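[1] Pasted the sequence and its predicted model underneath.
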Amino acid sequence: MKNAVIENRVEKELNEWLVREQRFQKLFSFSVDRNRAFLREKLRYYRTLQAKYKARAGPKEQLTLRMMREEQRAIEKQLYPNLWIRLGYKVLSGIVQGASADREQKRQAAHIQDLKESFRKLGFPEVPLDRQKLRDHQKMMIPVAYEVGENQRMAFELNLEKGDKGQFHLVGYTAYLQREGNTPLTVKQHFEINKENIITAKQAYNLLSGRPVMTGTKENRHWVQLDINDRDSSFNYCIRRFYTGYGFDLEKKLRELPLKELRTPEETRKLIKALQNGEQKEVTFIQGNKQQRIVLEVNPRFKSLNLFNQKGEKVSLPQALKDKVSRKTGLRKGKRLQKGLPGKDRIRVRRK
């Protein structure tokens, strides 16, 4: 019987009305089933249910709707004993119901657009939404997936819940980073959505790739990073958080490096924003007429920046500075020119 109530949506909503009716009966001394104001409200509620489920009712719900129509007729006769007045009421209520249905349809369309806009702001691609499912369910899970690089794929399960006003909101999502190849690997993490800490799809990819991102608003801005060596009771990776008081200043650390990308405020802002999103950024070290391409990523835990060469190998700052190459001569530090044989090019030898 319990399962039948859950399956029959019309019966479920009628039960909600019955609870309200019983509560009113306790509050007031008069009989609610004889009160005209209450009966008119009950009739409006029945008409709303008829319009809501008429076109998509299952067999059990169709039977409930037929029985509800019988009770509607009985209430109409009680309210409007005169046949002509009753017919006029039906015509007028039909017009009102049609206008109400149009408004509801427009509201649903606007709601779907708002949902899609919220997905877009979080960096998700176009998400298909079924209007009927949005009407019929209190909770929904929508899958989304796309390629992020060679042998890499991101998949998401978007969790939607209906609020008090009947509109769905994204309350969280589970992100999966899938790597193919000789050693396939899938890592996942569930992220809650709230106004204080919002993780975008791009940031989720960077977090699952092992890099930190900055989240939060105003004074709550801080770095977060997944601890791949520790999980909680829900099998999510534990999260390390590094707030302002921890002492890591990204811009200050960048200013310690001879970066070409710090020449203008706009370039500086772009670089900082990319690193805050957890991206690896290729930058140019400059010293005089020498330059070297280096890849940077943030390491707030150790209040530093990680540096990588073009082969993806981690290097120290002294190594990066030592390997700078002159664009004019192609010479490296610690080397000089020595004359070769006639007709031959000079060769580089180390100074003894």
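    That came in fine, so what should we check first?

[2] from here on, contacts and neighbour counts on C-alpha atoms
    OK.

[3] Just give the nearest non-adjacent residue to the residue most central in space within the chain, would you?
    The centre of the chain sits closest to Leu122, judged by Cα atoms, centre = their mean, with a distance of 4.9 Å. Spatial nearest neighbour of Leu122, chain neighbours left out: Thr200 (4.7 Å); criterion: Cα to Cα, 6 or more residues apart in numbering.

[4] Arg120 is in contact with that neighbour, correct?
    No. Under the criterion of Cα atoms under 8 Å, Thr200 is not in contact with Arg120, lying 9.8 Å apart.

[5] of the two, who's got more company?
    Set Thr200 next to Arg120 and count neighbours by other Cα atoms under 10 Å: Thr200 wins out with 19 against 15.

[6] ok, that one to Leu170 distance?
    Thr200 is 12 Å from Leu170, where distance means Cα to Cα, to the nearest Å.

[7] Arg40 now?
    37 Å.

[8] quick one, which of the two is more surrounded?
    The neighbour comparison of Arg40 against Leu170 (other Cα under 10 Å) goes to Leu170, with 18 against 14.

[9] For that one, which three-state class applies?
    Three-state call for Leu170 (DSSP: H, G, I helix; E, B strand; the rest coil): strand.

[10] which one is it nearest to, not counting chain neighbours?
    Leu170 sits nearest to Leu160 (Cα to Cα, 6+ apart), 4.6 Å away.

[11] Got another one to weigh against that:
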Amino acid sequence: MNQKNLEYLQEQVKYTGFGEGLNDEIRTKIEAGEEKFIVLHEAEFGKDKVDAVLFFSKSKESDMYFFNKYDMALAKEGETEKLAQTFYINKGNNITLKEAYNLMEGRAVNKNLTSAGGELYNSWLQLDFKQADDRGNFKLRHFNEKFGYDLEAALAKHPIKELSDESHKKDLMASLKKGNLQSVTLVRDGAEKKHFIEATPQYKSITIYDENRQRLDSRKAKSEKQAEDSGQSAKNESKKQAVPDDESGPAAKKTRSSKKKGQGV
């Protein structure tokens, strides 16, 4: 058995998010000399369950084994039908188990990738659930640097408390780049309230959810943004006195109904 190859595979599996619990099984199957073998892994993210099948194969020219891909099936709480996707293993470009879960949840993940020509580049990845290939895999959309999504600028448009501390800001951005739905504190009129956010590269923005993880309506969000920008003038509006409608008519009292407004997404 090629000991260095075994250790490399175990490290590769570990840093792809499967931990060290599969080490003994991988060793046993390699010692048995199997040409191809699979290893099973189960995980939970909150109340969602994930089943993964890891695929390994032996080189035709040597005693080396390769970790080729893993199939992942996501069973969401309260749903009977599972969502499935295959994630391929590429040197230095691996999508981790947690990142795969986030992608299957519909969120975007930021990765440093290597092109076919060997050049490094950065891109946001997101599954397109409307398009699948002939193997049944959903298409993986890319939003690279040329697309122009600036996560830091998108965050700066919102009164997020964590942005005021450089360390917290760094951690927040790192979490969002992994595709996580991240808890934040929004501050409005001196009041703090818990929300959740995710990166939305397709629209060069972030998506905001309330404390119950319900997505804020975009129209409501837009009106909240307008209210925040013109809060003081809205207060003055209700105090306006009567003004004449025209030169010949009597003075008429004008009133304007105040509208409920909120923060933009």
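    Received the coordinates, thanks. A quick note: this is a predicted structure, and the numbers were derived from the prediction, not measured.

[12] Give me the TM-score for these two chains.
    TM-score of the superposed chains, computed with TM-score structural alignment, normalised by the length of the second structure, equals 0.74; 220 aligned residues with a Cα RMSD of 2.6 Å.

[13] mind checking what the residue nearest to the centre of the first structure lines up with in the second structure?
    Using TM-score structural alignment as the criterion, Leu122 of the first structure maps onto Thr16 of the second structure.

[14] wait, what's in contact with that match?
    Residues in contact with Thr16 of the second structure (Cα atoms under 8 Å, 6 or more residues apart in numbering) are Asn94, Ile95, Thr96, Leu97.

[15] Go again with 10 Å.
    Counting by Cα atoms under 10 Å, 6 or more residues apart in numbering, Thr16 of the second structure makes contact with Gln10, Ile89, Asn93, Asn94, Ile95, Thr96, Leu97, Lys98, Glu99, Ala100.

[16] Quick check on those: which are buried?
    Neighbour-count burial (16 or more other Cα atoms under 10 Å) is assigned, among the contacts of Thr16 of the second structure, to Gln10, Ile89, Asn94, Ile95, Thr96, Leu97, Lys98, Glu99, Ala100.

[17] What lines up with the fifth one in the first structure?
    Going back to what we said before, that points to Thr96 of the second structure. Checking TM-score structural alignment: Thr96 of the second structure goes with Thr200.

[18] from memory its match sits against Phe119, does it?
    Yes. At 9.4 Å, Thr200 of the first structure counts as touching Phe119 under the criterion of Cα atoms under 10 Å.

[19] For the first structure, which segments count as helices?
    When assigned using DSSP state H, the helices of the first structure occupy the ranges 2-7, 9-27, 36-53, 59-79, 83-121, 131-136, 201-208, 250-255, 265-276, 317-322.

[20] where do the strands sit along the second structure?
    36-45, 48-58, 65-75, 83-88, 109-114, 120-132, 138-144, 182-188, 191-200, 205-209, 243-244, 251-252 (DSSP state E).

[21] Serialize those to a markdown table and add fields for distance to Gln226 of the second structure.
    Formatted as a markdown table, the entries for the strands of the second structure read as follows, by distance: least, Cα to Cα, whole Å:
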| stretch | distance to Gln226 of the second structure |
| --- | --- |
| strand 36-45 | 37 |
| strand 48-58 | 37 |
| strand 65-75 | 40 |
| strand 83-88 | 39 |
| strand 109-114 | 30 |
| strand 120-132 | 30 |
| strand 138-144 | 29 |
| strand 182-188 | 13 |
| strand 191-200 | 18 |
| strand 205-209 | 16 |
| strand 243-244 | 26 |
| strand 251-252 | 28 |
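
[22] could I get the contacts of Thr16 of the second structure as a markdown table with distance to Asp150 of the second structure?
    Shown next, in a markdown table, are these (distance: Cα to Cα, whole Å):
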| residue | distance to Asp150 of the second structure |
| --- | --- |
| Gln10 | 36 |
| Ile89 | 28 |
| Asn93 | 22 |
| Asn94 | 23 |
| Ile95 | 22 |
| Thr96 | 23 |
| Leu97 | 25 |
| Lys98 | 23 |
| Glu99 | 20 |
| Ala100 | 22 |
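
[23] Give me the spatial nearest neighbour of Ala274 of the first structure, chain neighbours excluded.
    Lys281 (7.3 Å).

[24] Looking at the buried ones among the contacts of Thr16 of the second structure, spot the one nearest Leu163 of the second structure.
    Nearest to Leu163 of the second structure among those, counting by Cα to Cα, is Glu99 at 23.6 Å.

[25] residues contacting the closest one?
    Here Glu99 of the second structure is in contact with Thr16, Gly17, Glu105, Arg107, Ala108, Val109, Asn110, Lys111, Lys177, Lys178, Gly179, Asn180 (Cα under 10 Å, 6+ apart).

[26] Would you check that the third one makes contact with Lys82?
    So that's Glu105 of the second structure. No. Glu105 of the second structure is beyond contact range of Lys82, at 11.9 Å (criterion: Cα under 10 Å).

[27] Next, show the common contact partners of those two.
    Leu74, Lys76.

[28] Which one's more surrounded, the two?
    Taking other Cα under 10 Å, Glu105 of the second structure and Lys82 do not tie; Glu105 has more neighbours (17 against 13).

[29] Show the contacting residues for the counterpart of the more buried one in the first structure.
    In the first structure, Glu105 of the second structure lines up with Ser209, judged by TM-score structural alignment. By Cα under 10 Å, 6+ apart, Ser209 of the first structure lies in contact with Leu177, Val187, Gln203, Leu226, Gly278, Glu279.

[30] Need the max-distance pair from these.
    Val187 and Glu279 (18.1 Å).

[31] Pick out whichever of these two has more residues nearby.
    Neighbours were counted for Val187 of the first structure and for Glu279 using other Cα under 10 Å; Glu279 has more, 23 against 15.

[32] Tell me how many other residues crowd the alignment partner in the second structure of the residue nearest to Ala274 of the first structure.
    Here Lys281 of the first structure is matched to Gln182 in the second structure, going by TM-score structural alignment. Using other Cα under 10 Å, the number of residues around Gln182 of the second structure comes to 16.

[33] isn't Gln182 of the second structure right next to Ile197, touching?
    Yes. Between Gln182 of the second structure and Ile197 there is a contact under Cα under 10 Å: 5.3 Å.

[34] what sits in contact with each of those two?
    Common neighbours of Gln182 of the second structure and Ile197 (Cα under 10 Å, 6+ apart) are Leu172, Leu176, Ile208, Tyr209.

[35] Select from those the one having the most neighbours.
    Neighbour-wise, these (other Cα under 10 Å) top out at Ile208, 27 neighbours.
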